[in-house]
Each structure stands twice: as structure tokens, then as C-alpha cells.
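J.: quick check, what structure comes out for this input:
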Amino acid sequence: MQERKKSKEWMEGAITYFYLLFYIAISSGQIFFNKWVLSSKDINFPYPVALTLLHMVFSSIVCFLITKVFKVMKVEEGMTSEIYLTSVVPIGAMFAMTLWLGNSAYLYISVAFAQMLKAIMPVAVFLLGAAAGLEELSGRMFVIMSIISIGVVVASIGEVTISWVGVVYQMGGVIAEALRLIFIEIFLKKKGVRLNLISMMYYVSPCSALCLFVPWIFLEKPKMDSSGSWNFPPLTLFLNCMCTFILNLSVFLVISRTSALTARVTGVVRDWVVVLLSAAIFADTKLTFINIIGYGIAIAGVVAYNNHKLKPVSHSVNSQAGGTNSNSQEKDPGVQIPLSTKASS
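T.: Modelled structure (predicted):
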């Protein structure tokens, strides 16, 4: 009996680690995949708005098929036109902006440097959250924000070839992602609506696609019409869109299998993997010692931020789990929306 229990625990642990490794692999792979699609001479498809629009259209179609045609999952109730207009539309618009600007940055800066700039995300989330009344100012948070900011500045100073256009795109994407997270928090706290990932994507993806369609018509469609050299093989297009969709599902699997804290820590590991692998894969990535030092400082601040933010949540989850099942203390099945899908950019 004891051996069977240990075997079951070992199997559960193995499945959990598989989900974590799968998330790191698919998230890192999608970043490299998008970079390759946008900058590869073989495909020659330097159209980030069009690429992101294709991702959102694909996600909308798949979610519709899953929920309405094959009915594998049911769209959760509670959505009203008022909630959709005041919450889902802003979330969808900011999600579209995040992916658009993030993908655009890959045309000008390296994947590694883009990840380094993304480390400033907690600062943007905290400042915007404080402005919206969702965050409380404190000496500890000021120190954490300062550490992250200093780290990003040092990493930027160490960049060999810096493109300020790419930096502006990336920072714009960071601000848009921060606003998206703020809108999601307002959506959860003030509207009281909780959706699983498929339901969230079912509502958000069409809205994001519509928001991307407008800039695509005016900014990229004329370029695509005038240039006959671009090429996007159907199989590559399908695989790229499918990887994006699977990435979003993997976020949900990690959170539902473990906890929000584990998902965020895994994201930090993913960022390091992306930075190091990009230096080995892409010719435009040249890491300097100052790059590494600065990014290390920023990541230390990000880890401190995650620990500070999620400690109350982790304590609450553990207390609830301790009263029911001491073997499932880390699981948090109540988390029903993705904390972040920025990796899809």
C-alpha cells in the first residue's frame, strides 16, 4: 500500500515537471519561431501586425469549434454586453497592442535584448496599478522597483548594437501588457466574473483580431500589396498559429496543475533559457558581460517582486489546502485565467 502511494506521488510529480518543461519549451520555441518568421529570408514576411492578426483569427476559429461545433468545452456564463464592452474590449485591445508591438520589436532588436527589456514589466504593472488604486506604495516595493530598473538600464548600456526604434516598440508592448493585466485584475475584482482559458480566449480573441485588422489595413496591407516577394507557406503558417494556441493552453495547464507562483517562477527560468539560447542561435545576438550582470540584477528584482506579490496568495491557498488535503498544498485550481500570455509575442 505504501509502495503504491509512493508510486502515485512519483507519477504525479513527474507529470507536473513534464508540464513545466513543456511550458518552457513551447514558450521559448514560439518566441524563436516568430523571430524566424519575421526576419527569415526564406519566408520574408516582415509583417508583425499581419502575423499577430493571423494568430488571433486562428484562436477565434479554434475556440468556436471547441465550444460551439464539437462542444468539447462549454463557454462559461456570466458575460453581459456591459461587461464585454467595459472589460473584454479593453483587455482584447491591449492584448492586440502587446503582441503587435512585441513582434514589431523583433525586426529591430535581438530576442535576448527584447527579453531583457521585458524584465521592466513589474515596474510598469506596479506604477499603473498604483495609479488605478490597485497597488499600495511601500518602501519595500520602491526598493524592488529600483533594483529592476537599475538592472534593465545596466543591461541596455551593455547592448552592443542598440536600436532605439526597437526599444520604443518593446517598451510600448510592455506598457500595453501592463495595462492588460490591470484590466484583468479590475475584471476579476470589480466585475466578479471568472472564466477558464478557453472561455477567455473565446471572448478576447475576436476582439483582438478586430483591433488588429484596422492597423493592418492602413499600415501593412499596402506594403504587402506592393511587395510581391513575401512568402508564408501554408504549413508553416498553420504550425506557427497552432504553437501560439498551444502555448496559451500550456499556461493554463501549469497554473491549474501547480500554482500562480510556480507559473511565474517558471516564466523567469524561461526568460533565462531564451536569452542564452538566442545568443547561440541568432547572429544578431551578442551578449556582453554587462548584459548578463544587468539582466541578473533585473531578474533578482523580478523574483523579489513575484515573492512579495504572491506570498499572500500562496499562504491563502496553502491554508485552504491544509484543511482539506495536505498532499495538494500547491495546487490552485481556482485560478481560471492566464496570468500572462506575453510569450506568444
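
J.: CA only for contacts and neighbour counts going forward, please
T.: Fine.

J.: could you identify the helix or strand that succeeds the helix ranked longest in the chain?
T.: Longest helix in the chain, counting residues (DSSP state H): helix 2-39. From helix 2-39 onward toward the C-terminus, using DSSP states H and E, the following helix or strand is helix 48-64.

J.: give me the contacts around that next one.
T.: Here helix 48-64 makes contact (CA atoms under 8 Å, 6 or more residues apart in numbering) with 38, 96, 99-101, 103-104, 198-199, 201-202, 205-206, 208-209, 212-213, 215-216, 220, 241-242, 244-245.

J.: which is the succeeding secondary structure element to it?
T.: Downstream of helix 48-64, the first helix or strand assigned by DSSP H and E is helix 81-83.

J.: that following helix: what's the following helix or strand?
T.: Next along the chain after helix 81-83, taking DSSP H and E as the criterion, comes helix 89-105.

J.: can you tell me which helices and strands that following helix packs against?
T.: Applying 3 or more CA pairs under 8 Å, 6 or more residues apart in numbering; DSSP states H and E, we find helix 89-105 packed against helix 48-64, helix 164-189, helix 197-215.

J.: format those helices as a markdown table; extra columns: distance to Phe126.
T.: As requested, the helices and strands packed on helix 89-105 are exported to a markdown table (distance: least, CA to CA, whole Å):
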| stretch | distance to Phe126 |
| --- | --- |
| helix 48-64 | 27 |
| helix 164-189 | 8 |
| helix 197-215 | 24 |
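
J.: got a markdown table for these, with mean neighbour count too?
T.: As requested, those are exported to a markdown table (neighbours: other CA atoms under 10 Å):
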| stretch | mean neighbour count |
| --- | --- |
| helix 48-64 | 22 |
| helix 164-189 | 20 |
| helix 197-215 | 21 |
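
J.: ok, Val57 to Leu249 distance?
T.: For Val57, the distance to Leu249 equals 16 Å [CA to CA, to the nearest Å].

J.: now Tyr17
T.: 16 Å.

J.: next: Phe95.
T.: Phe95 is 16 Å from Leu249, where distance means CA to CA.

J.: one more, please, to line up against the first structure:
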Amino acid sequence: MRPLIDTTVPDLPAPPADLLDAARKSPATPERHSEFLRDVEALHLIEARAPRVPQPWPGRLRIAAFNAQRLEAPEATLGLLDRAGAHAALLSEVDLGMARSGNRHPVREMSDPSGIGYLYGVEFVELDLGNAEEMRDYAGEHNRQGFHGNALVTRLALADPHIVPLEESGFWFPGYEGSEQRIGGRMAVVARVADAPRPLWLASLHLESKTDPEDRRAQVQALLRAVEQLGPDDAWILGGDLNTKALSYDPAEAEHLLDDPGRHEPLFRDLADAGFAWAGANLPLPTQRTGRHGRPQPPFGKLDWFVVRGMKAAAPEVLPALDPEGQPISDHEMIAAEFFFEDALEQP
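T.: From the prediction side, this is the model:
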């Protein structure tokens, strides 16, 4: 496993074409995957841009988390964050230089006109054009960078940015169901809020969707080891797509989703043992929706979560991921909640 990554750059370098060609032709072994993961420079860097005018500490912090499904709609996503009143957003499934999302840099497109700052980390270098449908739709096109990752977007000043590798098994290196051959692994983008009245860290994470609860648990354990390394006595807000697919999808059982999710997804028991809570930061509602391509169809599950330590949480929401014309911009809804330190002196 790579150590924690803390080197920032203004622009992530594209992988050399010959390296990507060699990876496509390579035997799909864990050993070869480790070699390519070592050699792709962007997998060891964080792209960072500070906010144009940092926002002062707001007292009560509104955070959103959103699996943006490629972030093909940055303007609509920014509008949704504004409607959520978010001071910071924890984003997953963010493309950079992918043909399927216009070979754009969508998180920078959100940043440039608005002055928002961001941290972006590469989760995977895509060796083809995406899933089987995307490979058909974009046949003959080429990725400029081929990056897919997570981001932390905010007007607040951040410090101590890190990428925390959560797994590097090479699960995706052979591809999945005939497509999506990838170099990389699941990870979290974390940073400290510079002007918080006491140490407070944010973490944007995305757990694996194609494995099982024990594998997701192992990924959370990797994150908790980083929490203890970076800020063992600090407040933390973790948020993102945890892919908690072992929880019930039955609408009749929705009201009990928050009661003891660790019965089916043991990662929650590890989080609780580490002092994290989720009840005040989440609604017992599904966070999937039918996206742009007509998938998934109901029933929907609750995959997106906040967990918090050292702060109180209140006013959780699930916001429909729709553009101004009412069209879906993702196959996940956005979640949001308010976080604050207990003593009244910290509140405006």
C-alpha cells in the first residue's frame, strides 16, 4: 500500500502514452498492477487550488456529499450545492480528461467562475473509455488524461491535504465484465479546515461497489488508521458513497436504516468503536436515483453517508440530483447536513 500522499501540484500530469499502452497489453496480475501504480506520477499527487477569497469560519458548517457520476454537469452541481447552502462538498466519481465527459476538467470548471477552491485526487487511471456502454458511445475517441477520482470543493481555507489509499488490490486492472480496465484503487481525499476553532478534518471517500461488506470494512479500517495518524484527538467529518449494498432496499424497512447498520455492514461497528456517529447526520432514506442512462431502477438503497466525531450533527437532507430543467445529473442524490461544535461560543 502506498503511504499517505501529501504532495500538491497545480496541474496533474497526464500519464505517458507508452506506459498506458504497456498496461493495456500487460498480464493482469497484482504484481504488474503494482508496478504501473508506482510509475503513474499522478497517482502520487494531489491537484490543489486555493479559494480566491477564503470564507471565514461560519460557526455552523454545512457539508454536502455527492457521487457526481463523472461530474458531467458541473454547473448544475454547483447550483445544487448553492441550494444546499454547502460550505464544502465531498465529491466522488469526478472525471478529468475523459472522453465520456467531454475531455474536460469539470471540477475546475466549477472553481474558475466561482472562486471556489478544491483538492482533487486520482482514484483510477482509466485504460479505456469507461464501461461497456461508454465504450460503444465514444468508440474512436481518446482520453486526454483518463483520470477518475474524488474531490473536496470549498470556499474555506484548507491545510494539510492528503490522499489516503484505502486499497490497491488491482481489482479493476483486468477490467470488469469486459470493460473498465484501470490502474489505481479506492481512496479518500482529506484535509484540515484551517480556520476552524479547533482541529477539524474533512474526508471525501468512495468505497468499492463490486465486492462485499468485509472488503468495504477493510477499506474503512485503512481510513481509520490514517485518522489516528493525522488527527487522533481531532474532530472529523467523513462523507461519501460507502456503497453499503448489504443494507435493506425494502421501503418498509427504511425507517430502521440508521438503527444498527453494522449488523449487515460491519464497517459501521468499526466506525462506532473509533468514536464516530451517524444518526444525527443522515436521514433513513435511499440515496440512489434513476440517472441519465435509465439506471438504476427501484428499489433504491442508502449508499451515501456522513459519519462524524468530535462535533454534533443536525438538519440532514437528501436533495434530488436534478438540473434546472428537472433532468437527472447523477444516479445518486446529494446529501447534506449541518455540523457544529457543542459549546455555544462556536456558533454565530
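
J.: any idea what the TM-score is?
T.: Remark: TM-score between the superposed chains equals 0.27 [TM-score structural alignment, normalised by the length of structure 1]; 165 aligned residues with a CA RMSD of 7.0 Å.

J.: ok, back up a step: Phe95 and Leu249 of structure 1 - which one has more neighbours?
T.: Phe95 (28 against 17; other CA atoms under 10 Å).

J.: mind listing what that one touches?
T.: Phe95 of structure 1 is in contact with Ala176, Glu177, Arg180, Ser208, counting by CA under 8 Å, 6+ apart.

J.: dump the residue contacts of Leu117 of structure 1.
T.: Applying CA under 8 Å, 6+ apart to Leu117 of structure 1 gives the contacts Val152, Ser156, Val167, Gln170, Met171.

J.: any idea how far the third one is from Phe113 of structure 1?
T.: What it means is Val167 of structure 1. Val167 of structure 1 is 9 Å from Phe113 of structure 1, where distance means CA to CA.

J.: and if you look at the second one?
T.: Using CA to CA, one gets 8 Å for the distance from Ser156 of structure 1 to Phe113 of structure 1.

J.: just confirm His148 of structure 2 contacts Glu123, I think it does.
T.: Yes. Assessed by CA atoms under 8 Å, His148 of structure 2 is found in contact with Glu123 at 5.8 Å.

J.: okay, the two: which has more neighbours?
T.: Glu123 (28 against 23).

J.: surely that one touches Asn150?
T.: Yes. Using CA under 8 Å, Glu123 of structure 2 is in contact with Asn150, at 6.8 Å.

J.: so which helix or strand takes in the nearest residue in space to Pro316 of structure 2 that is not next to it in sequence?
T.: Closest residue to Pro316 of structure 2 apart from its sequence neighbours, by CA to CA, 6 or more residues apart in numbering: Ala337 at 4.2 Å. Using DSSP H and E, Ala337 of structure 2 sits in strand 334-340.

J.: show me what that strand is packed against.
T.: Packing contacts for strand 334-340 of structure 2, counted by 3+ CA pairs under 8 Å, 6+ apart, involve strand 61-70, strand 312-319.

J.: any chance of the contacts of Phe95 of structure 1 in TSV, with distance to Ser319 of structure 1 too?
T.: Converted to TSV, those look like this (distance: CA to CA, whole Å):
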residue	distance to Ser319 of structure 1
Ala176	35
Glu177	31
Arg180	30
Ser208	38
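
J.: pick the one among these closest to Ser278 of structure 1.
T.: Using CA to CA, Glu177 comes nearest to Ser278 of structure 1 of the contacts of Phe95 of structure 1, at 22.7 Å.

J.: on that earlier part again, comparing the helices and strands packed on strand 334-340 of structure 2, which comes out most buried?
T.: Counting by mean count of other CA atoms under 10 Å, strand 61-70 has the highest mean neighbour count of these, with a mean of 24.

J.: helices of the stretch 101-250 of structure 2, start to end?
T.: Using DSSP state H, counting those that start in this stretch, the helices found in the stretch 101-250 of structure 2 span residues 106-114, 132-137, 213-230.

J.: adding distance to Asp160 of structure 2 and mean neighbour count, write those out as a markdown table.
T.: Shown next, in a markdown table, are those (distance: least, CA to CA, whole Å; neighbours: other CA atoms under 10 Å):
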| stretch | distance to Asp160 of structure 2 | mean neighbour count |
| --- | --- | --- |
| helix 106-114 | 20 | 18 |
| helix 132-137 | 36 | 14 |
| helix 213-230 | 9 | 18 |
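
J.: and Leu271 of structure 2, which of these is closest to it?
T.: Going by CA to CA, the one of the helices of the stretch 101-250 of structure 2 nearest Leu271 of structure 2 is helix 213-230, 7.8 Å.

J.: tell me what that closest one is packed against?
T.: Looks like helix 213-230 of structure 2 contacts strand 158-165, helix 267-273 (3+ CA pairs under 8 Å, 6+ apart).
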